[in-house]
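In: turn this into a model:
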Amino acid sequence: MYLRGKTAVIGLIVGLLLVISGCGGPEPQSAGGKPALIKVGMMPITDNLPFWVAEEKGYFTEEGLEVELVPFPSALERDSAFIAGQIDAGVGDLLAVAAMNNGGTPVRAVCVAQGAVPGENRFAILAAPRSGITSPEHLKNVPIALSLNTINEYITDSLLGARGLQPGEIDKTNIVKLPIRMDALLNGQVKAAALPDPFATLAEIKGARLVVDNTENTVAQTVVIVRKETLDTKLVGMQKLIRAYTRAVEDLQSDPLQYETLLTEKAKVPADVLSSNEHPLALHFSAPGLPDKDSLERTITWMKDHDLLQKELNYDDLVDGRVISK
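Out: Here you go, the predicted structure:
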């Protein structure tokens, strides 16, 4: 009886030791002992340039990672892949982070991609050629083409609100697709449009007039978004991913335009933009840091005011500091 009891106690202790050691053990691996695959959703935007550079220079391989960069034509398709569990990470905005959590898909922002300092992630409101619009005051009650309920609308409200326009004085026309929105602006179908780079710069090259942009005040940041499940099961892998990403950012800080082939083929930046001397593309990357709390709180407030959030969300619900804290 004593022996059986002692054996049971030993067995319990061994089991506990196995559980404890498992908590600090290696992350799950795929067949053949390789690291588990990390899939990163990639839209054709300049914000993603560090990931393409890291892939091209072999930084993922040097970190012992298996990374697949999965292309998506738009944020809608990328976010759908997040929701379906088809990708682990991607670059988006804080509105997307909040919206996915609001809809029941736990994701977190782990670091800033663009917008750590003014001059990154340029976004502009432009006037059509021959419209006569030259200042934000001229946009009072003038329809502005943008994509409603997105970061486009949030930045437009923020930029014009800072210049004295009241919410009821900011008129909006919904044109979702960026190329169609830019063409409508250049053709005079709309008098004003909100555009991110490189579309904003291309529109200027083709005759549109800059009214206001966010080069003096970032307004909104893009971030690296990761599924919470991925953070909980592949945290070391995500830390290595961002370490490789950071190395690529360091390469880009000297001259991002030297990666012209990647910008043209992957980010779809038009050749006219890359070759322009009168309107050079403003492109800069900062070392990854955590999103700004005040900026995130303003984003949440704006989404509530526009009936885009039903859940109560705060900074800790949307940001995870584990990836860049080590």
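
In: contacts, neighbours, all on C-alpha from now
Out: Fine.

In: which parts of the protein are helices?
Out: 2-23, 49-56, 59-62, 75-84, 94-102, 151-162, 178-186, 199-205, 228-233, 235-252, 260-265, 271-274, 293-305, 315-318 (DSSP state H).

In: for the residue positioned nearest the centre of the chain, give me its contacts.
Out: By C-alpha atoms, centre = their mean, the chain has its centre lying nearest to G92, at 2.4 Å. By C-alpha atoms under 8 Å, 6 or more residues apart in numbering, the residues touching G92 are 75, 222-225.

In: change it to 6 Å
Out: Applying C-alpha atoms under 6 Å, 6 or more residues apart in numbering, we find G92 in contact with 222-223.

In: measure it to L313 for me?
Out: G92 sits 18 Å away from L313, going by C-alpha to C-alpha, to the nearest Å.

In: what does P179 give?
Out: 34 Å.

In: go on, T173?
Out: T173 is 29 Å from L313, by C-alpha to C-alpha.

In: what's the answer for D213, then?
Out: According to C-alpha to C-alpha, D213 and L313 sit 29 Å apart.

In: of these two, who's got more company?
Out: Neighbour count, other C-alpha atoms under 10 Å: between D213 and L313, D213 has more, with 23 against 14.

In: pretty sure the more buried one contacts A124?
Out: Yes. With contact defined as C-alpha atoms under 6 Å, D213 reaches A124; the gap is 4.1 Å.

In: distance between stretch 281-293 and the chain's centre?
Out: Put simply, stretch 281-293 sits 11 Å off its chain's centre (C-alpha atoms, centre = their mean, to the nearest Å).

In: how many other residues sit next to R122?
Out: Count around R122 with other C-alpha under 10 Å applied: 26.

In: check contacts around it.
Out: Listed by C-alpha under 6 Å, 6+ apart, the contact partners of R122 are D197.

In: any idea how far it is from E68?
Out: 28 Å.

In: identify the residues contacting the nearest residue to D320 once chain neighbours are set aside.
Out: Closest residue in space to D320, ignoring its immediate chain neighbours: V110 at 5.2 Å, by C-alpha to C-alpha, 6 or more residues apart in numbering. With contact taken as C-alpha under 6 Å, 6+ apart, V110 is in contact with 224, 319-320.

In: at 7 Å what do you get?
Out: V110 is in contact with 224-226, 290, 319-321, 323, counting by C-alpha atoms under 7 Å, 6 or more residues apart in numbering.

In: out of those residues, flag the one nearest to E204.
Out: V224 (29.0 Å; C-alpha to C-alpha).

In: pull the number of nearby residues for the closest one.
Out: Counted with other C-alpha under 10 Å, V224 comes out at 25.

In: structure for this one too, so we can compare:
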Amino acid sequence: MLKRVLYCMVLLLVLAKGGFCQRIRIGLLPILESLPVYVAHERALFPKGIEVVPIPTPSAAERDQLLSTGELDAVINDLLAVVLFNREKPQLVAVNVARVPTPTHPQFFLLSSPKGRAIGLKGLEGASLAISEFTVIHYVTERLLEVHGVDPQKVKFVSIPRISERMSALMAGHVEAATLPDPLALLALKEGAKLLLDDSRCPHYSLSVYSFRSDFVNKHPEAVKAFLQGISRAVELLREEKGKWTDLLFERKLVPGTLAGSYTLPEFPRPFVPKKSQWEDVVKWALDKKLLKAPLPYEGSITDKFLSP
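Out: Down below sits the predicted model:
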């Protein structure tokens, strides 16, 4: 009885101070896409009524484990990750795009090693190419190869999931080529790797998204909308004041320290969601790889209903 009375007293105090505050725990990898969340959090750009708790996660595997156990409400991931989470039942909903490649800021780079024989695009057929198997890196690499006339079936893919280890293998000449993300790819280029191709002209393949657990979306739709409003404010701030965020960028280890002074921020996109054709292409790739037993519908996995008009 006493516990119930105390609970009611606490609830009344919360309501008296401005209403209930819904917590949103978001898992953040040390990647550029996390920057708008940190900016919104530090500048208090999220609307009243939500408390956003950034939870740094060192790897996608750890992030996904926390998501699976209900310890996270939201993440920044990609369409293939959403597909794989939803293959048995709807678990995630993508509600906004976090980043897309642009002509000046590619998101993924296919690089050749500075050691060993020099190879061009055609030289990739028969060459060893390091990726992370069955991830967005794998998907984007195969699609870029196809666009540029290289048969992925003739490439010797080597799975090296950890990005740092993949870069090390490339730089040491243990593999002839590798696909790396921005900004680590820029570091590899700085240290002698050669650019074969990037995704700057194929933005429809490479994009990251904000995804929420389906049960959270169903229970707290207003909180999701408020979160995206805060992200939108942060994106506008980042677009207007690109040079002001260097300290935060390196403090959160979103960019290697060796790129300090030379790295420029990409332009983060204003709110939108992936097209149905983009989703269907990822689903087709997953089906071809036997990662899915049946197609997954666009509706239920992606929605734009939380974006402000």
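
In: list the contacts of the equivalent of G188 of the first structure over in the second structure.
Out: With TM-score structural alignment as the criterion, the equivalent of G188 of the first structure in the second structure is G173. Residues near G173 of the second structure by C-alpha under 7 Å, 6+ apart: 113, 115-116.

In: could you redo the last one with a cut-off of 10 Å?
Out: 112-117, 167 (C-alpha atoms under 10 Å, 6 or more residues apart in numbering).

In: and the residues you listed, which are buried?
Out: Buried by 16 or more other C-alpha atoms under 10 Å: 112-114, 167, out of those.

In: what about the residues you listed, which are in strands?
Out: Among those, the members found in strands (DSSP state E) are S112.

In: now for the buried ones among the contacts of G173 of the second structure, which pair is the farthest apart?
Out: So, those by C-alpha to C-alpha: farthest apart are P114 and M167, at 11.4 Å.

In: shared neighbours of these two, anything?
Out: Joint contacts of P114 of the second structure and M167 (C-alpha under 10 Å, 6+ apart) are 173, 177, 188, 193.

In: so which of those residues wins on neighbours?
Out: Using other C-alpha under 10 Å as the neighbour test, the shared contacts of P114 and M167 of the second structure are led by A177, with 31 neighbours.

In: please name the nearest non-neighbouring residue to that residue.
Out: Closest to A177 of the second structure by C-alpha to C-alpha, 6+ apart is S112, at 4.1 Å.

In: which residue lines up with that neighbour in the first structure?
Out: So S112 of the second structure corresponds to A127, using TM-score structural alignment.

In: my guess is that match meets Q189, correct?
Out: No. A127 of the first structure lies out of contact with Q189 (C-alpha atoms under 10 Å); the separation is 11.2 Å.

In: burial of A130 of the second structure, as a residue count?
Out: 30.

In: quick check: the aligned partner of it in the first structure vs F123 of the first structure, distance?
Out: In the first structure, the residue paired with A130 of the second structure is A145, using TM-score structural alignment. Using C-alpha to C-alpha, A145 of the first structure is found at 14 Å from F123 of the first structure.

In: for P198 of the first structure, same thing?
Out: Counting by C-alpha to C-alpha - P198 of the first structure and F123 of the first structure are separated by 9 Å.

In: and those two? Which one has more around it.
Out: F123 (26 against 22).

In: chain neighbours aside, what residue packs nearest to that one?
Out: Using C-alpha to C-alpha, 6+ apart, the nearest residue to F123 of the first structure is P196, at 4.2 Å.

In: check the gap between that neighbour and A220 of the first structure for me.
Out: With C-alpha to C-alpha as the criterion, P196 of the first structure and A220 of the first structure are 12 Å apart.

In: ok, A192 of the first structure touching D183?
Out: No. At 11.3 Å, A192 of the first structure does not count as touching D183 under the criterion of C-alpha under 10 Å.

In: and for those two, which residues touch both?
Out: A128.

In: dump the residue contacts of the counterpart of E191 of the second structure in the first structure.
Out: Under the alignment (TM-score structural alignment), E191 of the second structure pairs with K206 of the first structure. Counting by C-alpha under 10 Å, 6+ apart, K206 of the first structure makes contact with 129, 186, 200, 272.

In: so what does L308 of the first structure match up with in the second structure?
Out: Per TM-score structural alignment, L308 of the first structure is aligned with L291.

In: state the distance from its match to F216 of the second structure.
Out: Taking C-alpha to C-alpha, one finds L291 of the second structure at 26 Å from F216 of the second structure.

In: the longest strand in the first structure is where?
Out: Per DSSP E, the first structure has its longest strand at strand 107-114.

In: neighbours around the closest residue to P30 of the second structure other than its chain neighbours, how many?
Out: Take P30 of the second structure and drop its neighbours on the chain: the residue closest to it by C-alpha to C-alpha, 6+ apart is L254, 4.8 Å away. For L254 of the second structure, the neighbour count with other C-alpha under 10 Å is 18.

In: from D232 of the first structure, how far off is the alignment partner in the first structure of L254 of the second structure?
Out: In the first structure, the residue paired with L254 of the second structure is K268, using TM-score structural alignment. According to C-alpha to C-alpha, K268 of the first structure and D232 of the first structure sit 34 Å apart.

In: what do you get for Y259 of the first structure?
Out: 34 Å.

In: can you check P270 of the first structure too?
Out: Per C-alpha to C-alpha, P270 of the first structure is found 39 Å from D232 of the first structure.

In: out of the two, which sits in the busier spot?
Out: Remark: of P270 of the first structure and D232, P270 carries more neighbours, 14 against 11, as counted by other C-alpha under 10 Å.

In: hang on, isn't that one packed against I205?
Out: No. Under the criterion of C-alpha under 10 Å, P270 of the first structure is not in contact with I205, lying 11.3 Å apart.
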